[in-house]
Structures are given as structure tokens and as C-alpha cells.
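Novice: The following comprises the amino acid sequence and a computationally predicted model.
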Amino acid sequence: MSVVVDCTMDTAMKNIVILATGGTIAGAGEQGKDIGYKSGSIKAQTLIDAIPELKNVANIFVEQVCNINSDDITSEIWISLALRIKELFENGFGDSHELVDGIVIMHGTDTMEETAFFLSLVLNVAKPVILTGSMRPATAAEPDGPANLLFAVKCAVEQSLQRPERAEGTILSNAEGSSDSPVRIAFAGKLMDSRTVQKIHANDLDAFAEIGTAQSSRPTFDISSLRSLPKVTVLYFNADADADLVRYAAERSAGLVIAGAGAGEFSQSWMNAIGDVVAKSNVPVVISTRINRGSIVPEQLLVPGTIAAYSLPPAKAAVLLRLALTITNDPAAIQKFYQRYT
């Protein structure tokens, strides 16, 4: 149910909607402890009421989309979230249809980069959509969630000022090496591009960084008639890995992403298994790398008919493949999507 934090609106301030999905930022456990907590335990309203500074930054509206551990995120939730964002920007918030200047999404960090990347591929909007979360639960001795949320709202306000009203679908270009998507992650004092951001540390408060560069490209995928996305499995190659895993996963998935060693490489037995999948099924196979820097290009592919992920890490490569599969399962056509969005 939607609620308004402060019924007395300041017409001089921007209107920011906070969409809460749970995560560590809403986690609760033993008071003062950083571990052993349950994500998605505290309602967004309670968290926001504890940050009085927010009222000095923007008019805040809150909506609880879900309250889960981000490891439990589904494509159904992604689609619902994207459609709700579109609706808010088009129709406003609440019964009075208050104009929405920007959106902040509270999200768990484990899959935040995947949600951000998905939104960047489907939202054809000009106004800012900022994701944030925390590495410590709300009940920790020194939780980082309040500072991250306040920073995210400030970023949404600043981005809305830099992105004045424009025609529908117009997107403002940003710094060189950054995509033109308005979807960003705000974390530990950094505002990062949804196309290049990755979680790089399992424990540090400064857990995210931008790796590589992204091309400017408009969203392609129309999800308005979808309820879910095709299933894609990511397989991580390691020394002496069982190649039958490739065949098993292909039987149960609409597409595969291989996290190869080095420049997207793997053993002869995996080459044979991947070759069998490509030759005998309609399951596209994308080759990425388990290394978080570098790029896989078509000329490097060991198995004909596979698809190069370019600079996309395996998790993001899977997001793009799931969306591409809503249009085609032709490897040549899918390859063009990877050329476009990396």
C-alpha cells in the first residue's frame, strides 16, 4: 500500500518516490550485529521515518513493492517494477497524481546490478531511477543504509535538475564511457552507471565499482505484454568440470551463459558439449568470462554458433539473453544485442 511520508508538501522541492523491495537495508537481526540477520524484515516506512534529513531534500513518497532477500528476485518482480516506474512517471503518485521527478529503489546488493541492468534495457524514460541498498542490516551498530538512502535521494534530485522536461523517450547523454540510461546505482558516495557497475566485494561498505565502458543506446525491449522472462542458466567453468552439466542445463533452459576461464575458454570436453547444444537444439549459448575485466569478441569464440558477451559479466549477460529471447533465438540476431549494449 502506498503511503506519503509528509503530508505537507513543499512545492519548491522535487517529488521523489521510494520503491522498496527489501534487502539488507531492510534487514533485522541481533541488535548491534552485522551478520546473522534476515533481509527484508523491516517496512520501508519505518526505515525512512528514521532519516529526518530526507524531508529537507525532497518531498518523499513511499511504496512497498515487496520485502525480500534480493537473491529471491524474479523476472516477474522485475517486470512489475518496471511497469510501475513507467506508470508513476506517466500518471503521477497517489490519488492526487503528484508529478514524480525521480525514483529511488531500495534493493538488496546481491542482485542489484542485475535489476539495474534490466531496468536500463526496458525503461525508455528521461527521469532518474536510482537504486541503493546497504551492506549492513538496519539493526547493526553502525548501519550504512541511512547514509546510502539519503545519498540516493540527493542524487535523484540532482539528476532531475540536470534532466529537465523533454519529449517522451529523450535521454540525456552523460560522461564519456557511460551509457545514456537514467538508471544508476548510488552507493557509498558514488553514483554509477547501470551498464558498467558490478559488485566487487562481499563485505566492504564500498562494495560497488564501475568496470569498463558502455555505449550510448536506447532501450529496445518492450515488456508491456510479458509476465515473466525465459529461463537462462549461467554455468561456471572450472578445471576438470563435468561437461554433462552443459547438456543437463540446456535441457532445462531457454538459453545458456558460459562463464569461461580467461578470454572465454574451457576444456575440450566442454567444447564438445557446447558444440552438441548448438548443433542439436535451439538453445543459444553466450560466452562470457569469469574474469571481471576484459571483453569476449566473436573472433575469440571456440565453438562456432555461440555468442560473444563482449564486456558483459555472466550475470548481466544472462539478463540480456533473457530479454533477447523474447524476440528471437537466432544466434546472429542475438549477437547484435550484445554489440549494442556493451
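Specialist: Arrived safely.
Novice: rest of the way, CA atoms for contacts and neighbours
Specialist: Noted.
Novice: buried residues in stretch 62-81?
Specialist: 62-70, 73, 75, 77-81 (16 or more other C-alpha atoms under 10 Å).
Novice: Which of those lies at the shortest distance from residue 329?
Specialist: Using C-alpha to C-alpha, residue 75 comes nearest to residue 329 of these, at 18.5 Å.
Novice: and that closest one, what does it touch?
Specialist: Residue 75 makes contact with 227, 228, 229, according to C-alpha atoms under 8 Å, 6 or more residues apart in numbering.
Novice: try 7 Å
Specialist: By C-alpha atoms under 7 Å, 6 or more residues apart in numbering, the contact set of residue 75 is 228, 229.
Novice: State the distance from it to residue 319.
Specialist: Between residue 75 and residue 319 the distance is 9 Å, computed by C-alpha to C-alpha, to the nearest Å.
Novice: name the helices or strands packed onto the strand ranked longest in the chain?
Specialist: Using DSSP state E to define each element, the chain has its longest strand at strand 59-68. Packing partners of strand 59-68 (3 or more C-alpha pairs under 7 Å, 6 or more residues apart in numbering; DSSP states H and E): strand 2-4, strand 15-22.
Novice: where do the strands sit along the protein?
Specialist: Assigned by DSSP E, the chain shows strands spanning 2-4, 15-22, 59-68, 102-106, 129-132, 183-187, 190-193, 197-199, 208-210, 232-236, 255-260, 285-289, 307-308.
Novice: quick one: residue 304 from residue 292, how far?
Specialist: Here residue 304 is placed at a distance of 24 Å from residue 292 (C-alpha to C-alpha).
Novice: now residue 247
Specialist: Counting by C-alpha to C-alpha, the gap from residue 247 to residue 292 is 26 Å.
Novice: now swap in residue 108 and tell me
Specialist: Per C-alpha to C-alpha, residue 108 is found 21 Å from residue 292.
Novice: second one coming, line it up with the first:
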Amino acid sequence: MASIQVLGTGGTIASRGQGTAGSVAADGAATLTAGLTGGHTVTARDILTTGSYRLTLQDLRIIAEQVQETLEQDDVDGVVVTHGTDTMEETAFLLDLVHDSPKPVVFTGAQRPADSDAPDGPHNLAEAVAAAAEDRLRGAGVVISFAGSIRTARGARKIHTTAASPFAGGVEVAHLAGNDVVVTAFPGPRRALPLPGQAFDSMSVEIITAYPGATPTLMRHAADDGAHAVVLAGTGIGNAGDGFAEAVAELTGNGVPVILSSRTPWGPVIPTYGNGGGKDLARAGAVVSRDLNPFQARILAAVLLAADPNPQTFAARFTRYS
């Protein structure tokens, strides 16, 4: 029997209809866990109660701090974080970057509100508790458990707005077979970053998307507006049109790092093409995100720059953790 703490942050799993105002996160973690059955000891407390589309970087930092404090308790064997699906991939990835405990941290949520005719939250939460209590997932880092599948936070993305199983990507490390957690893979060792300090709250890392006819005007505007870094979500394996390579050179020359990612859901960024493509962007100073999608690349950039704003060392640090 394991001792699991559930930390609530809100999201659809905690939401109920408020008439014409729509569904709003309202239920606390104690309410969510009240119906759990099984052999594990489950305690609950709230960090936030809000929709994940409203979260700020400060909120993400607070969640990370609270999770780490909970993991340090001797009487806690694992942690479950209930969270909205909209931005779960960002919060879970931040926690994975700083996770230095063997104890499992499992994110879960729901696609249907708590007061719907067939809420999926209770089942997802029960599965997440089972995952957090699984000894064979100790050392696996931070994972997302949803609709019977348990996958690494790194690389995970929400790929469907309404499907019962909305996440893909990352590596599936386990799945549920009835009440049993079946472990199928195990992530390799990771370097943990320090928890970000309050400087993280005000980090401005903007995402600019490439598309036919796009110009680098927004990139330059972001830098002029005080952005600490820019993520360029290029086309394909990391490309952009006329003028982007020159803009990358300008921004990096002025101490604003540019990270080259891709708007394509899956696959690595591989600078290959000239004539303004990825080869030229990398030559101009863009740091390649490898397999990180734009949203997780943004989180990593914010963590690194909050700890050390030196643009001269940023590329090496980003590559080390990406």
C-alpha cells in the first residue's frame, strides 16, 4: 500500500457548469478524491483551482515548488497533479526538467466536466493514483496518465480537442490492463535543473509561426517589445521564408536567442535546406530544438534564461537539456 498525495490545480476535471457563464473550475482536490477506492492511502490538497488556459509562468513555478516540497515528505510515495488538458504538456514538462526524486509524479485530468452525464475524471484519477503507487515507475520522471495510457511528459502533446484520449507523443511507459499497471518502457537518466526562481515569472519567450507569406516583422517586434527569446515554429523540418535568416542574425546579434522548432506535430528539427531554410537559419544563430515542440522549447528557454540570462552560453545550455 502506497501513500499518494493528490495536488489539485483545477481544469475540466474540477469544472462544473455555471449557467450561461459556462463551465468553471470549482471542485477542490478533496472533492475529486472522495470517491476513490482501493488499497492506497490518498490525501489531497489544492494549489490552484482554475482553468489551465489561464495559467501564467508564475503559476507553473508555484506548482513545481509545491510538488517538490511534497516529494520531500517521507510519508509520501508519489504525487498526482490534477490539471487542465489545455496546457498540461507545458506544466508537466517544466516539472520533468526539475524533477530529481525517484518518486513518481503523475499528471491527469479530464475531457468532460465533473457534472457531465459521463465524467471521465474519476476513472482517470483512479488510474493516475495507481501509476503513482507503482514501484516500477520510480525513477521514470514526470508522466501523463490519461485514458489508460501513461506517457512521458517530455514530447507529449494534446492532439485532439474532445477525444477521450487527447494526448500523444513522448514515450508510452505503461498502460492500464484492468486494475494493473503494465510497464512497457523506461526513460533513461536525466539531468535535473534547479527549480526556477521568481525571475522565471516575468520571462518573455514568444512563439512566432512560419507560413506562406509570413514575414519576420513579428520576430523583430517581439524583440523590440522586450522578449528574452523567440521560438520560431518553422515549417517542416525547420524552415522559414524570405528575410527570416536575416532577422535571426539581428536578434541573436542583439543578445536575443532564437530557437528553431517546427509547427509540424511530430519529428525532429534537422537543418537541411538553404535559400532561407533551416541551414541558413542555423548559420544565422538559431538554436535547434531537436525533438522539442515549440511550447516545450519555450518552457526550457524560460527556465534557462531565468537562471542565467547570458546569451553567449544559452545555445550550449539549451542543447544540453533538449
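Specialist: Arrived safely, thanks for sending. These figures come from a predicted structure and were not determined experimentally.
Novice: Could you dump the strands of structure 1 into a markdown table and include distance to residue 157 of structure 1?
Specialist: Below are the strands of structure 1 laid out as a markdown table (distance: least, C-alpha to C-alpha, whole Å):
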| stretch | distance to residue 157 of structure 1 |
| --- | --- |
| strand 2-4 | 18 |
| strand 15-22 | 8 |
| strand 59-68 | 10 |
| strand 102-106 | 7 |
| strand 129-132 | 10 |
| strand 183-187 | 12 |
| strand 190-193 | 13 |
| strand 197-199 | 21 |
| strand 208-210 | 21 |
| strand 232-236 | 36 |
| strand 255-260 | 37 |
| strand 285-289 | 36 |
| strand 307-308 | 38 |
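Novice: re earlier: between the buried residues of stretch 62-81 of structure 1, which is closest to residue 154 of structure 1?
Specialist: Taking C-alpha to C-alpha as the measure, residue 154 of structure 1 lies nearest residue 62 of these, at 15.7 Å.
Novice: Residue in structure 2 paired with that closest one?
Specialist: Using TM-score structural alignment, the partner of residue 62 of structure 1 in structure 2 is residue 44.
Novice: so its match sits right up against residue 29, yeah?
Specialist: Yes. Under the criterion of C-alpha atoms under 7 Å, residue 44 of structure 2 makes contact with residue 29 at 5.4 Å.
Novice: For these two, list the residues in contact with both.
Specialist: By C-alpha under 7 Å, 6+ apart, the residues touching both residue 44 of structure 2 and residue 29 are 6, 7.
Novice: And the buried residues of stretch 62-81 of structure 1, which is closest to residue 22 of structure 1?
Specialist: Of all those, residue 22 of structure 1 sits closest to residue 67, with 4.0 Å by C-alpha to C-alpha.
Novice: Now do residue 12 of structure 2: how many residues are near it, please.
Specialist: Look at residue 12 of structure 2: counted by other C-alpha atoms under 10 Å, it has 29 neighbours.
Novice: what do we get in structure 1 for it?
Specialist: Superposed on structure 1 with TM-score structural alignment, residue 12 of structure 2 falls opposite residue 24.
Novice: Could you report the distance from its match to residue 35 of structure 1?
Specialist: 10 Å.
Novice: And for residue 27 of structure 1?
Specialist: Distance of residue 27 of structure 1 to residue 35 of structure 1, computed by C-alpha to C-alpha: 10 Å.
Novice: What's the end-to-end length of stretch 250-261 of structure 2?
Specialist: OK, stretch 250-261 of structure 2 end separation, C-alpha to C-alpha: 18 Å.
Novice: can you list contacts of that stretch?
Specialist: Contacts with stretch 250-261 of structure 2, where a contact means C-alpha under 7 Å, 6+ apart, come from 223, 228-234, 238, 248, 269, 285-289, 293-294, 311.
Novice: Please check the residues you listed and keep the buried ones.
Specialist: 223, 228-234, 238, 248, 269, 285-289, 293-294, 311.
Novice: Have a look at residue 27 and residue 35 of structure 1 and say which one is more surrounded.
Specialist: residue 27 (28 against 14).
Novice: doesn't residue 41 make contact with that one?
Specialist: Yes. If you go by C-alpha under 7 Å, residue 27 of structure 1 and residue 41 touch, sitting 5.2 Å apart.
Novice: ok so, going back, okay, residue 108 and residue 292 of structure 1: which has more neighbours?
Specialist: Shown here are residue 108 of structure 1 and residue 292; by other C-alpha under 10 Å, residue 108 has more neighbours (31 against 16).
Novice: need the contact list for that one.
Specialist: Neighbouring residues of residue 108 of structure 1 by C-alpha under 7 Å, 6+ apart: 22, 23, 24, 25, 69, 70, 133.
Novice: mind redoing it with 8 Å?
Specialist: Residue 108 of structure 1 neighbours (C-alpha under 8 Å, 6+ apart): 21, 22, 23, 24, 25, 39, 69, 70, 71, 132, 133, 134.
Novice: ditto for residue 115 of structure 1
Specialist: Taking C-alpha under 8 Å, 6+ apart, we find residue 115 of structure 1 in contact with residue 78.
Novice: And it, what's its match in structure 2?
Specialist: So, by TM-score structural alignment, residue 115 of structure 1 is matched to residue 91.
Novice: circling back to that earlier point, who's in contact with the match of residue 12 of structure 2?
Specialist: Per C-alpha under 8 Å, 6+ apart, neighbours of residue 24 of structure 1: 38-40, 69, 107-109, 133-138.
Novice: from the buried residues of stretch 62-81 of structure 1, which two are the most distant?
Specialist: Using C-alpha to C-alpha, the pair of these lying farthest apart is 62 and 75, separated by 22.3 Å.
Novice: what number of residues lie near the aligned residue in structure 2 for residue 141 of structure 1?
Specialist: Residue 141 of structure 1 maps onto residue 117 in structure 2 when the alignment is built from TM-score structural alignment. Look at residue 117 of structure 2: counted by other C-alpha under 10 Å, it has 8 neighbours.
Novice: before we move on, what about residue 326 of structure 1?
Specialist: Using other C-alpha under 10 Å: residue 326 of structure 1 sits among 15 other residues.
Novice: and the spatially most central residue of structure 2, how far is that from residue 255 of structure 2?
Specialist: Closest to where the C-alpha atoms of structure 2 average out (C-alpha atoms, centre = their mean) is residue 90, at 2.1 Å. Separation of residue 90 of structure 2 from residue 255 of structure 2 (C-alpha to C-alpha): 25 Å.
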